[in-house]
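In: Pasting the sequence and the predicted coordinates here, then a few questions.
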Amino acid sequence: MSDSNSTDFINPSTFILLGIPGLEAAHVWISIPFCAIYAIALLGNFTILFIVKTEPSLHVPMYYFLCMLAITDLVLSTSILPKMLSIFWFYSREINFSACLTQMYFILSFFAIDSGILVAMAFDRYVAICDPLRHSTILTNPMVANIGLAVVLRGIILILPYPFLARRLPYCRTNIIPHTYCEHIAVVKLACADIRISSYYSLSMAFLFIGMDVSFIAVSYTQILRAIFRLPTKDARLKTFGTCGSHLCVILAFYIPHLFSALAQRFGHNVALHFHVLMANMYLLVPPMLNPIIYGVRTQQIRDRLLQPLLIKEPKVFSW
């Protein structure tokens, strides 16, 4: 009987997601801010997509990349929040093994796509400021589409080994995941086999996506700042730098929480588990909420289009 149970458990049909370990009694209360984050992310990103679609003046590369970012953020937050809320509200903790690996794949791939889009937006700002006369000839619509396709294919293909490496591992310890979603490390740690291949691949992909993307963004903004400081007047420098303000805020909102979570996971061995889980959720869920707010507040065209229905139109005066 024990041998049979052990054999069945090597490939578990389901995993159990605990939510936030240690804070189970507060799950309902914790769900309120998370639900608000999700609602704001949905409303904000769909609003961005609607405004850009209906406003012809926004049909330029900068806003095409912004739409790509909005779609990616919608998929990323939807990959996490519905299941998390079902755990918090309905105690629906079971998740099918294949569904778990699928969720893992979607989270990792769209996080990588998000990072790639930020690089593409940095390139757009670089061309617009450092070579403005050629901006329309370099970033044509086909070029924007090719960049978007390359970013998506990079995320889809390079993340594909994650679920396959996780599937081939034997799971004979437990099927309980102390997390709100199927995080890669939390899943493979349950395996009763050598996980070095998965760990090394994860480390190399982290270096590729985060390290290289941040490096490309840093190089772009180094050139942008050099071009800005060559401008003759302070007003011109401030106005030009202001065109990068929204993108810089989005970059900081995306990478800083992830860096903080990675450092806490690497060096915070004495930090409570629930803190690690909360941080792992925040760095994935906060940027999709903040991005449309940042662009809505800082971008004049989006702000004007958003406030247009609220403006009181003066009545027409007819002369006889």
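Out: Structure received.
In: from here on, contacts and neighbour counts on C-alpha atoms
Out: Noted.
In: What segments of the stretch 1-150 of the chain are strands?
Out: 14-17, 94-96 (DSSP state E, counting those that start in this stretch).
In: Residue 162 falls within a helix, correct?
Out: Yes: under DSSP: H, G, I helix; E, B strand; the rest coil, residue 162 falls within a helix.
In: my guess is it meets residue 105, correct?
Out: Yes: between residue 162 and residue 105 there is a contact at 6.9 Å, judged by C-alpha atoms under 8 Å.
In: next up, a second structure to put side by side with the first:
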Amino acid sequence: MSSVNGSHRQPSVFILIGIPGLEAAHIWISIPFCGMYIMACIGNCIILYIIKTERSLHEPMYYFLSMLAVTDLVLSTSVTPKMLALFWFHSNEIYFDACLIQLFFVHCFFIIESGVILAMAFDRYVAICNPLRHSNVLSNPVVMRIGLLILIRGVLISIPFCFLVKRLPFCSNKVIMFSYCGHGMVAKLACADTFINTVYGGTVSNLVVGFDVTFTVLSYVMILRVIFRLPTWAARMKAFSTCGSHIFVILTFYILALFTSVTHSFGHSIPLYVHVIVSNLYLLVPPIFNPLVYGVKTKQIRSRVLAMIHFNRNK
């Protein structure tokens, strides 16, 4: 009875701790996090500008890269500004509705990014395994429909997270031992049974990521079969070079996701601040590396960036 009387369905605010155990070092921790966020914003905005203005990049691979850049911008921006406000100004309160919005964006755009990576793998599969049909299979209307489908999937899967949290009664403890609102962290504060939340979260994680990873790996298995059948080593290396940047993006995204998931599920002996730092890096590292990798590996993007730097120096 006391648990029920002391609870209410929608607390006005939650309290974000930031990085538990390292509160005294928040100001120092904020410096690399802020630098990473600025780099992610600048890098992805440059990628979007170059793809928009360079007509030779108006093809499926770079349309998907544009989607990836927008996704990275939204994913990092949904968390980092509030986290920096907490570190710099001790603004650790977050309204209940704002917490739900942040929770929605984190989960939604994680799912979207996973979908975009799968779409990019499919693009590389068609380009290498069936190059003569690439323009027909991945025409502009098809690319737009794929992008819309990825967005709708992310939204539809993420909306239930908000409703599952909103239905829960919360006790007097409103302290989230984290630097942002995630479904699992918020559900832990509930006074009621969260079995449905746990099942839905685990199902989404396993099915969505499992589906995307399975078909991404399958695409590259078929790509490698075609590459190893090429007659010359030079032809094989050229084919590998067209996939190298995407493979690096895949590994960065999913290895960090796997490490984050494992530390949360099985790393009970790992200090909580390690969990929080790894989760924050997971939302910041891919948005930094993605534009760097494609900027280095793509000749048109690299040349435009160098031209922009040269122009600004001579201005």
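Out: Now that the structure is in, tell me what you want to look at. Quick caveat: nothing in here was measured; it's all calculated off a predicted structure.
In: returning to what we had before: ok, residue 162 and residue 105 of the first structure, which is more surrounded?
Out: Neighbour count, other C-alpha atoms under 10 Å: between residue 162 of the first structure and residue 105, residue 105 has more, with 24 against 20.
In: Is the more buried one in contact with residue 159, as I believe?
Out: Yes: shown here, residue 105 of the first structure and residue 159 form a contact pair, counting by C-alpha under 8 Å, at 6.8 Å.
In: Could I get the strands of the stretch 1-150 of the first structure in JSON lines, plus columns for distance to residue 4 of the first structure and mean neighbour count?
Out: As requested, these are exported to JSON lines (distance: least, C-alpha to C-alpha, whole Å; neighbours: other C-alpha atoms under 10 Å):
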{"stretch": "strand 14-17", "distance to residue 4 of the first structure": "17", "mean neighbour count": "20"}
{"stretch": "strand 94-96", "distance to residue 4 of the first structure": "21", "mean neighbour count": "16"}
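In: Adding distance to residue 263 of the first structure, write the ones you listed out as JSON lines.
Out: Below are the strands of the stretch 1-150 of the first structure laid out as JSON lines (distance: least, C-alpha to C-alpha, whole Å):
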{"stretch": "strand 14-17", "distance to residue 263 of the first structure": "24"}
{"stretch": "strand 94-96", "distance to residue 263 of the first structure": "29"}
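In: Just give me how far the longest helix seen in the first structure sits from the chain centre.
Out: With secondary structure taken from DSSP state H, the first structure has its longest helix at helix 97-130. Helix 97-130 of the first structure sits 7 Å away from the centroid of its parent chain (C-alpha atoms, centre = their mean, to the nearest Å).
In: packing partners for that helix?
Out: Helix 97-130 of the first structure sits against strand 14-17, helix 61-78, helix 141-159, helix 161-167, helix 213-229, helix 245-267, with contacts defined as 3 or more C-alpha pairs under 8 Å, 6 or more residues apart in numbering; DSSP states H and E.
In: Now with 7 Å, please.
Out: Helix 97-130 of the first structure sits against helix 61-78, helix 141-159, helix 161-167, helix 213-229, with contacts defined as 3 or more C-alpha pairs under 7 Å, 6 or more residues apart in numbering; DSSP states H and E.
In: Residues contacting stretch 141-148 of the first structure, please?
Out: Here stretch 141-148 of the first structure makes contact (C-alpha atoms under 7 Å, 6 or more residues apart in numbering) with residue 61.
In: quick revisit: quick one: closest of the helices and strands packed on helix 97-130 of the first structure to residue 307 of the first structure.
Out: Closest to residue 307 of the first structure of these, according to C-alpha to C-alpha: helix 61-78, at 18.1 Å.
In: after superposition, how close is that closest one to the second structure?
Out: Averaged over the aligned pairs, helix 61-78 of the first structure sits 0.4 Å from the second structure after superposition, using mean C-alpha distance after the TM-score superposition for the first structure.
In: Quick check: the host helix or strand of residue 203 of the second structure compared with the first structure, mean distance?
Out: Using DSSP states H and E, residue 203 of the second structure sits within helix 195-204. Its matched residues in the first structure lie on average 0.5 Å from helix 195-204 of the second structure after superposition (mean C-alpha distance after the TM-score superposition for the first structure).
In: Also stretch 26-34 of the second structure?
Out: Taken against the first structure, stretch 26-34 of the second structure registers an average deviation of 0.2 Å after superposition, with mean C-alpha distance after the TM-score superposition for the first structure.
In: buried ones in that stretch?
Out: Going by neighbour count (16 or more other C-alpha atoms under 10 Å), the buried part of stretch 26-34 of the second structure is 26, 29-30, 33-34.
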